[in-house]
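A.B. asks: coordinates for the following, if possible.
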Amino acid sequence: MSNIKSSQKHAIKSKKRRNHNFSRKSMLRTFMKKFSSLINTGDLVKIKNLFHKLQSLLDRFSRKGLIHKNKASRHKSRLFLKIKHLSGYTKK
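C.D. replies: Below you'll find the model as predicted:
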């Protein structure tokens, strides 16, 4: 570690931020896995509730810069397509 006091503080802050961000990304991956397992069960009510929570998380994390906004958009789009396919919705 550096000898300069301010850079030592910066290193500590960086480590805290990294751990916090890692925790948030882990939470996001856990929600994605829960969603995938719910898709396999086919319970539409639970799936839609989890989708709304997941959509909110993706938007929040993209606003904060934890993930890129295009990545959040891609995930939301793919998840919605899975719900759409599961519910049997067809375009008129």
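A.B. asks: rest of the way, CA atoms for contacts and neighbours
C.D. replies: Fine.
A.B. asks: quickly find the element holding the most centrally placed residue in the chain.
C.D. replies: Central residue of the chain (CA atoms, centre = their mean): Leu28, 3.5 Å from the mean position. Under DSSP states H and E, the secondary-structure element containing Leu28 is helix 5-41.
A.B. asks: Val45 now?
C.D. replies: Counting by DSSP H and E, Val45 is part of helix 44-63.
A.B. asks: relative to helix 5-41, how tilted is that helix?
C.D. replies: Going by axes from the mean of the first three to the mean of the last three CA atoms, to 10 degrees, helix 44-63 is angled at 160 degrees with respect to helix 5-41.
A.B. asks: quick one: contacts of helix 44-63?
C.D. replies: For helix 44-63, contacts defined as CA atoms under 8 Å, 6 or more residues apart in numbering pick out 28, 31-32, 35, 38-39, 67-69, 72, 76, 79-80, 83, 87.
A.B. asks: just checking, next helix/strand downstream of that helix?
C.D. replies: helix 69-87.
A.B. asks: for that following helix, packing partners?
C.D. replies: helix 5-41, helix 44-63 (3 or more CA pairs under 8 Å, 6 or more residues apart in numbering; DSSP states H and E).
A.B. asks: here is a second sequence; please produce its structure as well for comparison:
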Amino acid sequence: MANSPQSKKRARQAVRRTDVNKARRSRIRTYLRKVEEAIASGDQAAAKAALQAAQPELMRGVTKGVVHKNTASRKMSRLSSRVKALG
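C.D. replies: This is a model prediction of the structure:
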């Protein structure tokens, strides 16, 4: 349990950051799911549009520290190759 005023404040901040990061991660997953669904439907145009919408969201997660840079790059690479394979 936090005892000093600084550690109490840090505990409050951690709760706030956790909520914000959870929302960001959820938002990223939603965009990625939309790309997956577009790929599954077989519509390359929709998949390409969904991928272009997902890319900045994923990279924003990197700058905010929610996702590691290499993880985001790997996801983008794998998704883009799957979208490309539809054509």
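A.B. asks: pick the most deeply packed of the helices and strands packed on helix 69-87 of structure 1.
C.D. replies: For the helices and strands packed on helix 69-87 of structure 1, the largest average neighbour count (mean count of other CA atoms under 10 Å) is found in helix 44-63, namely a mean of 16.
A.B. asks: how many neighbouring residues does Val83 of structure 2 have?
C.D. replies: A total of 24 residues lie near Val83 of structure 2 under the criterion other CA atoms under 10 Å.
A.B. asks: and which of the contacts of helix 44-63 of structure 1 is nearest to Ser6 of structure 1?
C.D. replies: Checking the contacts of helix 44-63 of structure 1 against Ser6 of structure 1 by CA to CA gives Ile67 as the nearest, at 28.3 Å.
A.B. asks: wait, what's in contact with Ala72 of structure 1?
C.D. replies: Contacts for Ala72 of structure 1 (CA under 8 Å, 6+ apart) come out as Leu58, Asp59, Ser62.
A.B. asks: just the closest of the residues you listed to Asn3 of structure 1, please.
C.D. replies: Closest to Asn3 of structure 1, out of all of the contacts of Ala72 of structure 1 and judged by CA to CA, is Ser62, at 35.5 Å.
A.B. asks: how much space between that closest one and Ser56 of structure 1?
C.D. replies: 10 Å (CA to CA, to the nearest Å).
A.B. asks: what's the answer for His75 of structure 1, then?
C.D. replies: Relative to Ser56 of structure 1, and taking CA to CA, His75 of structure 1 is found at 12 Å.
A.B. asks: cool, and Phe22 of structure 1?
C.D. replies: Taking CA to CA, one finds Phe22 of structure 1 at 18 Å from Ser56 of structure 1.
A.B. asks: quick one: work out the angle between the helix holding Val45 of structure 1 and helix 69-87.
C.D. replies: Using the same axes, to 10 degrees: helix 44-63 of structure 1 against helix 69-87 is 170 degrees.
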